[in-house]
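Q: can you look at this prediction? I've put the sequence above it.
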Amino acid sequence: MTSRTHTVANQSPPLADHDVFTTDAALREGVAHYVSEEGAARLAAELSELGREAGSAEAQELARQANESPPVLRTHDRYGNRVDEVGFHPAWHRLLGRAVEWGLTGGRGEPGGLLRRAAGFHVWSQVDAGPGCPVSMTHAAVPLLRAEPSLAEVWQPLLTSRQYDPRPAAAPEKRGALAGMGMTEKQGGSDLAAGTTRARPAEGAASGMYALTGHKWFCSAPMSDVFLVLARAEGGPTCFLLPRVLPDGSRNVFRLQRLKDKLGNRANASAEVEFDETLAWRVGEEGRGIATILEMVAATRVDCVTGSAALMRRAVALAIHHATHREAFGGPLADKPLMRAVLADLAVESEAATALALRLAAACDGAAAGRSHDRYLLRLAVPAAKFWVSGRCTALVAEAMECLGGNGYVEESGMPRLLREAPLNSMWEGPGNLQALDVLRALRTEPNVLHAFLTEVGQAAGADHRLDAAIKEVLTELSDLQGMEARARRLAERIALVLQGSLLVRHAPPAVADAFCATRLGRDRGLAFGTLPAGLDPAAVVARATPVP
């Protein structure tokens, strides 16, 4: 007979086998704002299919396996030949392969394609953020190759392919390809101009090829087929496309020194790599490498915002699900006024992040279609959004974990993996200070960005007095741009918050918009999550964010 002490009671059921897209009102409705009614229905059907996969117990188990069996570096084969390969658990290949098959490495060249891709990225990142790194870099690499038509002809069809092909092989033998990146060096970090990797025209090699010698401190996704790297040529820092396997089928010199032992993102590999007369093709002009590769960085920064929004949504969904099914002090935990206030505050932060991420994606579509407003808006909004949304992610996930109490601190809850993952997007593609300084740089050098920002947020003018006041505060801050550097983080924060407030006032339910404006733009709030002022409707906010009724 089973002992009574072994009876399991008052534990929330697993949050599994639900549709991650359809049950996320902020994402579902946000996507619909930017497409036609017919297009919204078609896109919702596609995203719902992916959402059911992402919310399945099987997908979550794959993520667990991939993170508990991290990549393994294999420098030599059994005979002593240098191979420099990274081995992955089969679960990783299934997760990354599904991302490629769904089209998360593409999205360009079709109306609304970047919005579709961003929504899919949001959905699939809730399974695990690891595959997002190679997916993002592959997606971002394509526009750079257009500067070199001969390279684009070979690599663009492979990088946008929906066939996942992890084999190390020459381009003609591949069904699809992935791209990585190698910019930072140990002596320079974010100061890309300080790099010491050298490039010289290769003797006897194909036209346009250079020989690179140097060391990269961070090489993202080192199992990829090609890499965009920076090296110093005679004309200055230059961008290069470096293949793992050369056109003749031989291995390029790509010496993996070690894999990084990271806090999170453990299913994905990051490495130190050494070049020794390594062959690569020049992309763009000599001396223009930093400007060239920053075009790629802008796209990956948008993914940092989207990926952080996805982590926030997953954490909030887990917290609300737990509190809905957990009984405490005579009733459901979610019905307790203080817990409801915390959950509502977290839900507002999550919805604001999602709204801003989708607006960036829609602006990317608009910029690709030639709309100057979207192009100028992106120049300011991308660094501001990355600074704020990716920075808020860690605090939100930590608070959401606390909603589960001790259960949240246990690995099986999934919360620890989210917490380890949360800080990454703040540091990838430039930490917070770099983003804040980029906001300043945009305002100082491109006057049209301020007009685009004011036009964007002005669409909600008069709808909420707290938003109107916040817009005026930003303009006051901008009165002294030259002496602003020490206050750059404050400015980036305010710009991001005003953008979020404008989007929620225009598109979100009144309960959400009111809560956001009161707590993020108004004066009546505390510094901790859950310190909501009186007069709001937290129950309506929590109900909207509940993943499973």
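A: Okay, I see it.
Q: when you work out contacts or count neighbours from here on, use the C-alpha atoms and nothing else.
A: Noted.
Q: so who does Met415 touch?
A: When contacts are counted by CA atoms under 8 Å, 6 or more residues apart in numbering, Met415 touches 315, 397, 401, 408-409.
Q: which one among those residues gets closest to Val297?
A: Val297 has its nearest neighbour among those in Val397, at 25.4 Å by CA to CA.
Q: the closest one is in what secondary structure piece?
A: If you go by DSSP states H and E, Val397 is part of helix 372-403.
Q: list the buried residues for that helix?
A: Neighbour-count burial for helix 372-403, counted by 16 or more other CA atoms under 10 Å, picks out 372-401, 403.
Q: give me the next element, helix or strand, following it.
A: helix 406-409.
Q: next secondary structure after that next one?
A: Following helix 406-409 in sequence order, the next helix or strand is helix 415-421 (DSSP H and E).
Q: which element follows that next one toward the C-terminus?
A: Next helix or strand after helix 415-421 toward the C-terminus (DSSP H and E): helix 424-427.
Q: please compute how far that following helix lies from its chain's middle.
A: Put simply, helix 424-427 sits 9 Å off its chain's centre (CA atoms, centre = their mean, to the nearest Å).
Q: list the contacts of that helix.
A: Residues from elsewhere that reach helix 424-427, judged by CA under 8 Å, 6+ apart: 264-265, 304-305, 307-308, 386-387, 390-391, 432.
Q: may I see the buried residues of the following helix or strand past it?
A: For helix 424-427, the following helix or strand on the C-terminal side (DSSP H and E) is helix 432-445. Using 16+ other CA under 10 Å as the burial criterion, the residues of helix 432-445 that qualify are 432-440, 442-443.
Q: in stretch 276-287, what counts as buried?
A: Of all the residues in stretch 276-287, those buried under the rule 16+ other CA under 10 Å are 276-284, 286-287.
Q: please compare the first structure with the one that follows:
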Amino acid sequence: MAATTHTVTNQPPPLVGHDVFAVDRALTEAVERHVDPELLDEVRDELSGLGRTAGSAQAQEWGVQANDNPPKLRTHDRYGNRIDEVEFHPSWHRLLAKGVSAGLTAAWTRPAGHVRRAAGFVVWSQVEAGHGCPLSMTHAAVPALRAEPKLAAEWEPRLTSLVYDEGLRPAAQKAGVLFGMGMTEKQGGSDVRANTTAARPLAVDGEYLLTGHKWFCSAPMSDGFLVLAQAPEGLTCFLVPRVLEDGTRNPFAIQRLKDKLGNRSNASSEVEFDGTWAQRVGDEGRGVRTIIEMVAATRLDCVLGAAAIMRQAVAQAVHHCTYREAFGGTLIDKPLMRNVLADLALESEAATTLGMRLAAAYDRADGSAGEQERAFLRLAVPVAKYWVTKRCTPVAAEALECLGGNGYVEESGMPRLLRESPLNSIWEGSGNVQALDVLRALQREPGALNAFLQEVGRARGEDHRLDAAIKDLLTELADLDGIEARARRLVERMALVLQGSLLVRYAPPAVADAFCASRLGGDWGAAFGTLPHTLDLGSVVERARPVA
């Protein structure tokens, strides 16, 4: 009977067979804005190639398979020997191989490297978010290792390689390596100065043996790790190779894998060090200052990863509503649904535009404007990390609702996005940690605030609501006494003013107008879909459409 009675109608076609990069107007325009014209064709071609792969049915199936088949811990071999290995589904390795070959770990050695890498990270993370963790940590390890030039010279060519070389072998025998990171411990969490892992110096300068634990160590099958431990002079950064030069395994006991809300494809583990050989990175007692370069880079990836989830959620919602009919017409043509979609699209575009501006600052950090850009990043990264990652979960949830009951079903992919959405607000420091870091920069580094205000001020006079918001922000910044209790509110306002400034300068008038009217002008409700009805919402939604 099913063949004659169960005719499927009024369902959207799968969102496959498209170029994820080319259809993302906010992302493509950011690349055009921040990449030198002489490189632009090369970068666009590269990103469109990655975008076509990301939009293919095959790559999307890899993402589903990696998520549905989480990693498995093998502590011992059949004979009882300790091996501490994690098995992944083949799709995990396919995803990682493509990410590495696309240059997502090679930003530091390529022209316009950070912008092209950030755009690629946004594109490829939309296939599956979990494998972005080792890609991010490998990318971010480079600036931290540069604190120890000899180690950087040895490891950087492997870290920035375009070859994914699977398996545990001595790093010198591999065409490319991945890195992880181990900072937090059970008793301290974000308070890494409470770490108890001990580092005992050996006779050879710069070599130590570590004893202790790490409560969160992601991607434990990586080739090396940057970790924090207590040396005689205080908390210090160390490089821990997974396999030693002679081929033996460095003591690295994986106690268990975390059972997480989302990010299921990625192995997050608890590990124990017991006489684990390590090399010092930077000076003793300067561990936080050394590893902070890595943390800053991974915090930017939290912004980019959240932007990727938002973009995928909005694309799925707009695509569904383009085809789905109800109450006498397509959903996208219904004024109330159009308001919801436009509101979601604004949040997505603002996140992408801000993330790409930060990536461009990294590219410019070594140029004539280097000092200014580095000062800007000092404040803008934690501001963006706080706000963009906070907005990710409500965007994913509202986009899911746009699909109705279909969105609540696993096959839609929307539940996976929703489970993934809180991660970036927690990883590399939760919201309070980011807000306190902003306060620290405001109090100790006046150059950072000057650079931030100069960036925001480039749009002054272009929109009266933005001008009023800047004035209010300056008033709030003038009084930092007792600011900690209201730090979240301050950081939120800083983020919105920065996003507003960028959109006023770079986005189409309909987008900038809607953002300033709602986020800065106060004409906005607590839920998505409460934009002023007089705005050009149709243009905002059309700009977010994932296929023609």
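A: It's in. All values derive from a computational prediction rather than experimental measurement.
Q: thinking again about what came up before, out of the buried residues of stretch 276-287 of structure 1, what pair is the most spread apart?
A: Using CA to CA, the buried residues of stretch 276-287 of structure 1 reach their maximum pairwise distance at Asp276 and Gly284, which is 22.3 Å.
Q: thought Ala513 was touching Ala540 of structure 1, still the case?
A: No - counting by CA atoms under 8 Å, Ala540 of structure 1 does not reach Ala513; the two are 11.6 Å apart.
Q: sorry, back to before: would you list the buried residues of helix 432-445 of structure 1 in TSV and tack on distance to Ser136 of structure 1?
A: Shown next, in TSV, are these (distance: CA to CA, whole Å):
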residue	distance to Ser136 of structure 1
Gly432	20
Asn433	22
Leu434	20
Gln435	19
Ala436	22
Leu437	23
Asp438	21
Val439	22
Leu440	26
Ala442	24
Leu443	27
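Q: the helix or strand harbouring Arg28 of structure 1 vs structure 2, mean deviation?
A: Following DSSP H and E, one finds Arg28 of structure 1 within helix 25-32. On superposition with structure 2, the mean distance recorded for helix 25-32 of structure 1 (mean CA distance after the TM-score superposition for structure 1) is 0.7 Å.
Q: for the helix or strand just after that helix, enumerate the helices and strands it packs against.
A: Once the chain leaves helix 25-32 of structure 1, the next helix or strand it forms, by DSSP H and E, is helix 37-54. Other helices and strands packing on helix 37-54 of structure 1, by 3 or more CA pairs under 8 Å, 6 or more residues apart in numbering; DSSP states H and E, are helix 25-32, helix 113-124.
Q: next, the buried residues of helix 37-54 of structure 1.
A: Applying a neighbour-count criterion of 16+ other CA under 10 Å, one finds 40, 43-44, 47-48, 50-54 buried in helix 37-54 of structure 1.
Q: could you dump those into JSON lines and include distance to Ala298 of structure 1?
A: As requested, the buried residues of helix 37-54 of structure 1 are exported to JSON lines (distance: CA to CA, whole Å):
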{"residue": "Ala40", "distance to Ala298 of structure 1": "27"}
{"residue": "Leu43", "distance to Ala298 of structure 1": "25"}
{"residue": "Ala44", "distance to Ala298 of structure 1": "27"}
{"residue": "Leu47", "distance to Ala298 of structure 1": "25"}
{"residue": "Ser48", "distance to Ala298 of structure 1": "28"}
{"residue": "Leu50", "distance to Ala298 of structure 1": "26"}
{"residue": "Gly51", "distance to Ala298 of structure 1": "27"}
{"residue": "Arg52", "distance to Ala298 of structure 1": "30"}
{"residue": "Glu53", "distance to Ala298 of structure 1": "29"}
{"residue": "Ala54", "distance to Ala298 of structure 1": "27"}
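Q: out of those residues, who's nearest Ala463 of structure 1?
A: Among those, Ala40 lies closest to Ala463 of structure 1 (CA to CA), at 26.5 Å.
Q: would you turn the helices and strands packed on helix 37-54 of structure 1 into CSV with distance to Pro13 of structure 1 and mean neighbour count?
A: Formatted as CSV, the helices and strands packed on helix 37-54 of structure 1 follow (distance: least, CA to CA, whole Å; neighbours: other CA atoms under 10 Å):
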stretch, distance to Pro13 of structure 1, mean neighbour count
helix 25-32, 22, 20
helix 113-124, 21, 25
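Q: now render those helices as JSON lines, adding distance to Val229 of structure 1.
A: Listed next are these as JSON lines, based on distance: least, CA to CA, whole Å:
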{"stretch": "helix 25-32", "distance to Val229 of structure 1": "34"}
{"stretch": "helix 113-124", "distance to Val229 of structure 1": "25"}
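Q: of those, which is nearest Val348 of structure 1?
A: Minimum separation from Val348 of structure 1 across these (CA to CA) falls at helix 25-32, 9.8 Å.
Q: contacting residues around that closest one?
A: Contacts to helix 25-32 of structure 1, defined as CA under 8 Å, 6+ apart, come from residues 21-22, 40, 44, 115, 119, 351, 354-355, 358, 507-508, 544-545.
Q: give me the stretch of structure 2 that that helix matches.
A: Under TM-score structural alignment, helix 25-32 of structure 1 corresponds to residues 25-32 of structure 2.
Q: buried sites along the lengthiest helix in structure 2?
A: Under DSSP state H, the helix in structure 2 containing the largest number of residues is helix 287-323. Buried residues in helix 287-323 of structure 2, counted by 16+ other CA under 10 Å: 287-291, 293-321, 323.
Q: repeat for stretch 409-427 of structure 2
A: Going by neighbour count (16+ other CA under 10 Å), the buried part of stretch 409-427 of structure 2 is 412-426.
Q: and what of stretch 499-518 of structure 2?
A: Applying a neighbour-count criterion of 16+ other CA under 10 Å, one finds 499-507, 511-518 buried in stretch 499-518 of structure 2.
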